[in-house]
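Student: this one's sequence-less:
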């Protein structure tokens, strides 16, 4: 039996990363409370930090501003 891969919306990823960046959760606390693996949360936090600095991501954007830039 193979485990089905879960997918998350950009909004969920942004909120999850926000727990670490804005609400001072540790990576472990946030990941456990949301049922995530820590490595995924670390990627999302890194991406959100970069987007907040104005870097357009190669993957699907998390912030509404970067999403709009990608659409254009």
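Tutor: On my side now, so go ahead. All of these numbers come straight from a predicted model, not from anything done at the bench. Numbering: from 1, shown residues only.

Student: hey, let's count contacts and neighbours off CA atoms from now on
Tutor: Fine.

Student: What helix or strand is residue 4 located in?
Tutor: For residue 4, there is no host helix or strand (DSSP states H and E).

Student: For it, give me its contacts.
Tutor: With contacts defined as Cα atoms under 8 Å, 6 or more residues apart in numbering, residue 4 has no neighbours.

Student: want to compare, so here's the second one:
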């Protein structure tokens, strides 16, 4: 299992999946598995929680990883649209002034 990808303590999806499987299949605690793998116990608990949500075992209304990614994408797109709209409003105001002159 390759742990880190980059210097910011980011782990590959494969590493996370394997770590979660260790917790779920062995019945060991996230703290035990995290210590063995050299990762944060709190981080591993989060990965396990998200994996359960993705499998339909989470609380009602919890967002799956796919839903979270879609939400991030839509928020980025909305920010771009708002920025473009702001530019268009300023351009319209500029050209309106030019026409009046």
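Tutor: Perfect, thanks for sending it. Since the model is a prediction, treat every value here as computed from it, not as a measurement.

Student: Got a TM-score for the two of them?
Tutor: Here the TM-score for the pair of chains, by TM-score structural alignment, normalised by the length of the first structure, is 0.67; 56 aligned residues with a Cα RMSD of 1.8 Å.

Student: tell me the helices in the second structure, going along the chain?
Tutor: For the second structure, the helices defined by DSSP state H occupy 13-26, 30-37, 41-54, 65-100.

Student: Mind putting those into JSON lines with mean neighbour count?
Tutor: Shown next, in JSON lines, are the helices of the second structure (neighbours: other Cα atoms under 10 Å):
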{"stretch": "helix 13-26", "mean neighbour count": "15"}
{"stretch": "helix 30-37", "mean neighbour count": "16"}
{"stretch": "helix 41-54", "mean neighbour count": "17"}
{"stretch": "helix 65-100", "mean neighbour count": "11"}
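
Student: Residue 45 of the first structure corresponds to which position in the second structure?
Tutor: In the second structure, residue 45 of the first structure lines up with residue 48, judged by TM-score structural alignment.
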